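Undergrad: I would like to see how this sequence folds:
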Amino acid sequence: MARSPTFVEKDRPQEAAVRAELLHGLQATPAVVSPKYLYDALGSRLFAAITELPEYYLTRTEASIFAREIDAMADELPAGLTLVDLGAGNCEKAARLLGPLRISTYVAVDISVDFLRDALERLQQHHPEVDMLGVGSDFSSRLVLPAAVGDGARLLFYPGSSIGNFTPAQALDFLRQMHPAAQGGGLLIGVDLRKPVEVLEAAYDDPLRITAAFNRNLLRHVNQLVGSDFVLADWRHRAFFNSAQSRIEMHLEALRSVTVRWPGAERAFAAGERIHTENSYKWRADDFAALLVDAGFSAIRRWTDERGWFAVFLARV
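TA: Predicted coordinates:
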């Protein structure tokens, strides 16, 4: 009988808590919505399309590092680890590691459990020898893995420079949470590095406007979650590099004066007023290595592409 993945929904967000978080951000000055709300089922598919764009160098560059250095990474790791994929999405990045790293159990963690379910079931067909577990969880504020993950040594996998969504202080806190979660193993993490501004900005504001659709889809998702009446045509995507903070910022900007209503309240937005939807910090490699040490990791290895645009770090517990 064919093996099937199992699923655990660890902490389904409570509607009241989600509503309170979103409305607090929408009424703040400036308004802000967490980037985790970019990733409903449609948002996850739009992001998968973004990774195919020529301007979006991150996925392609990271993949080239893994393709070239996977044997060196495998030499650093014992066989039989549990690979814990944080923010697994379509699971494609982890799929390339299962065989070369001799993974015995694959745990895919993602906030979008329905999207995750389809992806993991497809992956299991290609890797029937690997135990697979899907965990529906929002780990952005607190990383706690369910008991179903088991007691074996773990390799946490956090690719795509998702760590860039955190401020440096938040990144240090999250890495400190990762340290005990990677019991007996380590962390394999992708980090985007500083590079020319024109390259960075093109990656987050592509000519096909797929990133714009991804960002504006957040408003559709917010409408579903809180009963608001955002009209997508009233808003445009803005993305730019903030050199002082060393980060790309994504915003939604009102094209005209609008009033957005939801049950019990409303907010007026002036033309040009923005909702801040995402940050993506860009690191210097030595600074990120120091951050890993501060978080308690050791025996740190790193690999970069030939241009020095992206780095993959392996850090042991």
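Undergrad: contacts, neighbours, all on C-alpha from now
TA: Fine.
Undergrad: list the buried residues for the strand or helix carrying Arg122?
TA: Per DSSP states H and E, Arg122 falls inside helix 113-126. Across helix 113-126, burial judged by 16 or more other C-alpha atoms under 10 Å covers 113, 115-117, 119-121, 123-124.
Undergrad: against which helices or strands is it packed?
TA: In terms of contact count using 3 or more C-alpha pairs under 8 Å, 6 or more residues apart in numbering; DSSP states H and E, helix 113-126 is assigned the packing partners helix 41-50, strand 105-110, strand 131-136.
Undergrad: between the first one and helix 113-126, how many degrees?
TA: When you say that, I think you mean helix 41-50. Angle, helix 41-50 to helix 113-126, by axes from the mean of the first three to the mean of the last three C-alpha atoms, to 10 degrees: 50 degrees.
Undergrad: buried ones in the following helix or strand past helix 41-50?
TA: Downstream of helix 41-50, the next assigned helix or strand under DSSP H and E is helix 57-75. Neighbour counts over helix 57-75 (16+ other C-alpha under 10 Å) mark 57-59, 61-63, 65-66, 70, 73 as buried.
Undergrad: quick one more, to check against the first:
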Amino acid sequence: MNIAGYLTLIAVVIIDKTAAVSLLTGGNVNNTTNQNLVGVDSQTLDVFRQLLNQETIIRMNLVKNVDALMKNVAVAEQKISTIEASTDQEISVLKKEVQELKLENHVLKNKSRVQRRRLANITGYMNKTVDSLKVELKGAQIEQLKISSAVTSLEMFRMNLNNSKLDLKKKVAFTAGVTSSSTTWNSGTLVFPAVINNIGGGYNPSTGIFTAPTDGHYVFFVTVVEYGKLDNRVDIVQNGSSKVRTLGYSDAAYQTGTNMAVLRLQQGDTVWIRLASGKGYYSNSIPMTTFSGFRL
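TA: Below you'll find the model as predicted:
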């Protein structure tokens, strides 16, 4: 029930109560004096008349108040109707905005899902790329280590090669022999003209003399085969001083005399083979009588 209904109910109750007051006049609401008031004194009659007048005034005031109240109720209902209409409109607008927000939220959620998928794909791709790069980097590092090792090996080879070249320059070795026999040689230096090897160029096949190109310790070998039973003895000589001697004794034919010497030489020192006694020597196209030496 609305406000107007409540107010109507209140007015009806008031009117009913007014009607109850009218019972004082025996239920007659007329504002007329009963003509049949027989035996009622004048004082009592005045009281009834006053009551009737007050009843009439009350009824008129009530009607007036009810009218004013009804007008106020109508105004209030109008305001309430306006407020309800405005409220309904605002609620409608809010519902529309809520719907739009829901739609926008749904779109954003979809976009968020798409973005998350894209981000996941990008992240997966980046992880795969990083893993691939790590593998390639590891491979490159291994290759770099191999290259570094190869470069190191090459440098060591070059160093060894250079050292070998230096060593070759420092190395001194020779072997020379005679390719024919002699029965007349009986003094001086035995010359070995057939050079088999002459590293360092220290041996002179024309003179039979070895000249030390560098300081160091040298090893010298000499082998002389005596001719028939002529007997021969030769010395390994350093700077004119005999160091060791061979013996090809005449007790039997073609005896072989051989010896070796390790000598400390200074650059420019000379070594050669010199006859000590006897004469002649035996050899062939492949030398049997030879002279060799090398630097330690």
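Undergrad: TM between them?
TA: Put the two chains on top of each other and the TM-score (TM-score structural alignment, normalised by the length of structure 2) is 0.17; 89 aligned residues with a C-alpha RMSD of 6.5 Å.
Undergrad: on that earlier part again, and the helix holding Arg122 of structure 1 with strand 105-110, angle?
TA: Using the same axes, to 10 degrees: helix 113-126 of structure 1 against strand 105-110 is 160 degrees.
Undergrad: just give me the closest of the buried residues of helix 113-126 of structure 1 to Ala285 of structure 1.
TA: Of all those, Ala285 of structure 1 sits closest to Leu116, with 31.1 Å by C-alpha to C-alpha.
Undergrad: that closest one and Arg45 of structure 1, how far apart?
TA: Relative to Arg45 of structure 1, Leu116 of structure 1 is positioned 11 Å away (C-alpha to C-alpha, to the nearest Å).
Undergrad: also Val109 of structure 1?
TA: From Val109 of structure 1 across to Arg45 of structure 1, the span is 16 Å (C-alpha to C-alpha).
Undergrad: settle it for me: which of the two has more neighbours?
TA: Val109 (27 against 15; other C-alpha atoms under 10 Å).
Undergrad: surely that one meets Leu83?
TA: No - using C-alpha atoms under 8 Å, Val109 of structure 1 makes no contact with Leu83, being 10.5 Å away.
Undergrad: quick check, nearest of the buried residues of helix 113-126 of structure 1 to Arg216 of structure 1?
TA: Of those, the one sitting nearest to Arg216 of structure 1 (C-alpha to C-alpha) turns out to be Phe115, at 19.3 Å.
Undergrad: can you tell me the closest non-neighbouring residue to the closest one?
TA: Ala41 (5.7 Å; C-alpha to C-alpha, 6 or more residues apart in numbering).
Undergrad: host element of Pro218 of structure 2?
TA: Careful, residue 218 of structure 2 is Tyr and not Pro. Going by DSSP H and E, Tyr218 of structure 2 is part of strand 216-225.
Undergrad: same question for Leu263 of structure 2.
TA: Element membership of Leu263 of structure 2 [criterion: DSSP H and E] is strand 256-265.
Undergrad: which secondary structure elements does that strand contact?
TA: strand 216-225, strand 241-245.
Undergrad: I'd like the next helix or strand past that strand.
TA: Next along from strand 256-265 of structure 2, by DSSP H and E: strand 270-278.
Undergrad: centre of the chain versus that following strand, how much separation?
TA: Mean C-alpha position of strand 270-278 of structure 2 versus that of the full chain (C-alpha atoms, centre = their mean, to the nearest Å) differs by 78 Å.
Undergrad: which parts of the helix or strand harbouring Glu198 of structure 1 are buried?
TA: Under DSSP H and E, the secondary-structure element containing Glu198 of structure 1 is helix 197-203. Neighbour-count burial for helix 197-203 of structure 1, counted by 16+ other C-alpha under 10 Å, picks out 200-203.
Undergrad: go on, stretch 256-274 of structure 2?
TA: Neighbour counts using 16+ other C-alpha under 10 Å place 256-262, 265, 270-274 of stretch 256-274 of structure 2 among the buried residues.
Undergrad: can you pull out the strands in the stretch 201-317 of structure 1?
TA: 235-242, 247-254, 258-262, 265-269, 274-281, 298-304, 310-316 (DSSP state E, counting those that start in this stretch).
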